[in-house]
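# this one's sequence-less:
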């Protein structure tokens, strides 16, 4: 995994959230359950274990399904990859931190947003990544239970997907408010020390890729707790003639559209409608030569010498800006060197039969979002890692709200 560039150490925790007032829309007679990861600036990380990139059950599912088309079954040990985040590390609660929610693409795991989440956390944000159960291919819950994707197709199911995702996000915000207020022992049970005090729910943003970007826009429409958002390459329509409500109504708060080459409000009808109806600050960026998954954090896997396979091997060279009543194009320029970061790569198996992690030979462009804080202050010492509940990576800091 690439190192974050923000300069702050990063901690991680996982929450098991249960909405007992809502029946799951995909599975009968079951309350809605979510798994959520939190990535945050840590006070210290010494002595804390590194957070796995994937829990074992999800890693097994990814491996059996072909590792995102990057490698065959048995070629990548996804569960063996470690992030730089320290599991259960005490949070830096010397000031409140803005909260950023992340919703992944349609039928995509929150895991693929890990690098961006850690980058933002290293720059001073608390990032909350959400898996939308039964739509995501595999979600692992405490105790090792894995829930898999349910069949869904057609426009009506797509509408149910968006509605469910928006309700998931609003529920997560509700539970974060409980954590912040701490009305009882359940609200903070198993959480890393100081994380409750670090949450600033007066400053909330949201971003997402593909279907997650559409979720961010629609969630902002119905919930004013979300102050700003980013849609990375997500369409805002159910079909050719049926737009999401947010595309018909627009937003009155800051929002950015970010698309692959050819995906702008100039040539996408739903984005054009959203743009024309939005009265708040807005920006439309497209990645020249870019593709959709480059906006999400798709990993790069190498099984031998040479370049990384497929379309991720070259860094897009320019970003175009589209905005205002008349089209404004910023002349394409090379991305600054500081925005080029190495992507994860998996080398051939080592002596123990497990893949070795090594940096690739070619950089892949990564989105960097700057934080809102001044210089980093000196780290304090003395705090220890929270053991969490259950002691396993997937159950670290797991809590169920009743």
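Cool, the structure landed. Predicted model, so just to flag it, every value in this text is computed and none were measured.

# for the rest of this, base every contact and every neighbour count on C-alpha atoms.
Will do.

# quick one, what contacts the most centrally placed residue in the chain?
Geometric centre of the chain, nearest residue: residue 113, 3.7 Å, by CA atoms, centre = their mean. By CA atoms under 8 Å, 6 or more residues apart in numbering, residue 113 lies in contact with 102, 104, 129, 296, 297.

# tell me the contacts of the closest residue to the second one other than its chain neighbours?
In other words, residue 104. Once flanking residues are discounted, residue 104 sits nearest to residue 212: 4.7 Å by CA to CA, 6 or more residues apart in numbering. With contact set as CA under 8 Å, 6+ apart, residue 212 has these partners: 102, 103, 104, 105, 106, 231, 234.

# filter the residues you listed down to the ones in strands?
Among the contacts of residue 212, the members found in strands (DSSP state E) are 102, 103, 231.

# distance of residue 12 from residue 366?
Distance, residue 12 to residue 366, using CA to CA, to the nearest Å: 21 Å.

# out of the two, which sits in the more crowded spot?
residue 12 (31 against 21; other CA atoms under 10 Å).

# tell me which helix or strand comes right after the helix or strand the more buried one falls within.
Element membership of residue 12, judged by DSSP states H and E, is strand 10-23. Moving toward the C-terminus from strand 10-23, the next helix or strand (DSSP H and E) is strand 31-41.

# which residues are in contact with the nearest residue to residue 292 once chain neighbours are set aside?
In this structure, residue 292 finds its nearest non-sequential neighbour in residue 260, 5.6 Å apart by CA to CA, 6+ apart. Residues counted as contacts of residue 260 (CA under 8 Å, 6+ apart) are 233, 286, 287, 288, 289, 290, 291, 292, 295.

# putting a second one here so we can go through both:
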């Protein structure tokens, strides 16, 4: 959840602040006609993917961002294996959500409904298939809707996971609620307040625990989920939220922080469950962000710290995959969008397969000639 600076030459994400409002791009560059709708890469697993959306209300606590709302409403998007290969593909986001996301990000290089036309791979409301599957909770970056992690979610579902992506209401530019209202980013007004980062991650931890309560006991397909095999993966502030959620909720067996500065403090006794940092060059030891250096010492169980050369903050999301249709070009030296998606999917799946499915994963034991971009920190990951 960093400042998005869309330069005239392309899309670059700098990591000056984890909760900053994106600055608008320059609009003086010549416009070219963008290509047709973006298409997300096909999932790599053997199963077709279904998806559905749930609207859940936590009546035990007020909304932390809207003082006039006495209950916390969340939108949860589920991806899961299905037998159904044909059917209507789920929309990436609505036209209104796309408009608010582009306006909030200061991107005016394409029609505001452009992202709503993005082609996904999951069949809308398909019947789930399976039983006792591992569950992965996904949490997006600040100001970003859950849809920006769709490529990763679809891939994990095709590999046999149930994936629950949480839209943390009022923390993104657009979240469509159960009655059709679109909640905008109230938290954006507080992102420079002292303690706002810590409040964000603690709020996300509470959201996650509530969602786990609902999915494992009250969801009509709760038999799909193996309650003993739950992990959380987050990008940016969502990654920081993974730390906070694991500290708070012992049901989460393993976690991944994708390029997020960590704000939740790990107890001095340490966090003994498996955890992986997966990030950009900013997160090398002794780099610009020292939160991983601090927390690495407090991770007392299985752990990995991987940095991808030429990655930037949004390389772990769908943003680079849709940049072309927005008329935004990658900067020289930036990791190609398809390669960023491949690396993210590969290393996230390897971690989850190891810790939720007990499958040996040599990829996580040493550098790979197939993926030379992945540097193992701290020992073999010098700052460049």
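Structure's in. What do you need? The structure presented is a predicted model; accordingly, all values stated were derived computationally and were not measured.

# rewinding a little: helix, strand, or coil at the aligned partner of the residue nearest to residue 104 of the first structure in the second structure?
Using TM-score structural alignment, the partner of residue 212 of the first structure in the second structure is residue 238. Using DSSP: H, G, I helix; E, B strand; the rest coil, the structure places residue 238 of the second structure in helix.

# how about the one 5 residues further on?
With three-state DSSP as the basis, the three-state label of residue 243 of the second structure is helix.

# check contacts around the nearest residue to it once chain neighbours are set aside.
Of all residues not flanking residue 243 of the second structure in the chain, residue 264 sits nearest, at 6.4 Å (CA to CA, 6+ apart). Shown in contact with residue 264 of the second structure (CA under 8 Å, 6+ apart): 198, 201, 202, 240, 241, 243, 244.

# the second one: neighbour count?
This means residue 201 of the second structure. 23.

# that one pairs with which position in the first structure?
Match for residue 201 of the second structure (TM-score structural alignment): residue 162.

# is it correct that that match is in contact with residue 215?
Yes. Counting by CA atoms under 8 Å, residue 162 of the first structure touches residue 215, with 6.3 Å between them.

# please, where are all the strands along the stretch 51-200 of the second structure?
Counting by DSSP state E, counting those that start in this stretch, the stretch 51-200 of the second structure has these strands, from start to end: 72-81, 123-124, 133-139, 162-167, 175-176, 182-183.

# quick one: contacts of the last one?
Meaning strand 182-183 of the second structure. 97, 169, 170, 173, 174, 175, 176, 177.

# between those, which is nearest residue 194 of the second structure?
residue 170 (18.6 Å; CA to CA).

# now for that closest one: which residues touch it?
So residue 170 of the second structure contacts 65, 183, 184, 185, 186, 187 (CA under 8 Å, 6+ apart).

# same thing but 10 Å
63-66, 73-74, 142-143, 182-188 (CA atoms under 10 Å, 6 or more residues apart in numbering).

# buried sites along stretch 316-334 of the second structure?
316-330 (16 or more other CA atoms under 10 Å).

# just those now: which is nearest residue 41 of the second structure?
residue 321 (8.6 Å).

# that closest one reaches residue 335, doesn't it?
No. Using CA atoms under 10 Å, residue 321 of the second structure is not in contact with residue 335; the gap is 11.3 Å.

# what touches both of the two?
Common neighbours of residue 321 of the second structure and residue 335 (CA under 10 Å, 6+ apart) are 315, 341.

# hey, where'd the strands end up in the stretch 201-350 of the first structure?
228-232, 255-260, 282-288, 318-322, 340-342, 346-349.

# next, the angle from the second one to strand 228-232.
Between the axes of strand 255-260 of the first structure and strand 228-232, defined by axes from the mean of the first three to the mean of the last three CA atoms, to 10 degrees, the angle is 10 degrees.

# so strand 255-260 of the first structure corresponds to what in the second structure?
Strand 255-260 of the first structure maps onto residues 275-280 of the second structure, going by TM-score structural alignment.

# would you confirm that residue 56 of the second structure contacts residue 73?
Yes. Using CA under 10 Å, residue 56 of the second structure is in contact with residue 73, at 5.7 Å.

# out of the two, which sits in the busier spot?
Neighbours were counted for residue 56 of the second structure and for residue 73 using other CA under 10 Å; residue 73 has more, 21 against 17.

# what's the match for the more buried one in the first structure?
Using TM-score structural alignment, residue 73 of the second structure pairs with residue 33 in the first structure.

# can you check residue 138 of the second structure too?
By TM-score structural alignment, residue 138 of the second structure lines up with residue 102.

# so its match touches residue 166, yeah?
No. The pair residue 102 of the first structure / residue 166 is not scored as a contact, 11.7 Å apart, by CA under 10 Å.

# identify the contacts common to those two.
212, 215, 216.

# give me the neighbour count for residue 25 of the first structure.
Residue 25 of the first structure, neighbours per other CA under 10 Å, totals 15.

# and it, what's its match in the second structure?
In the second structure, residue 25 of the first structure lands on residue 64 (TM-score structural alignment).
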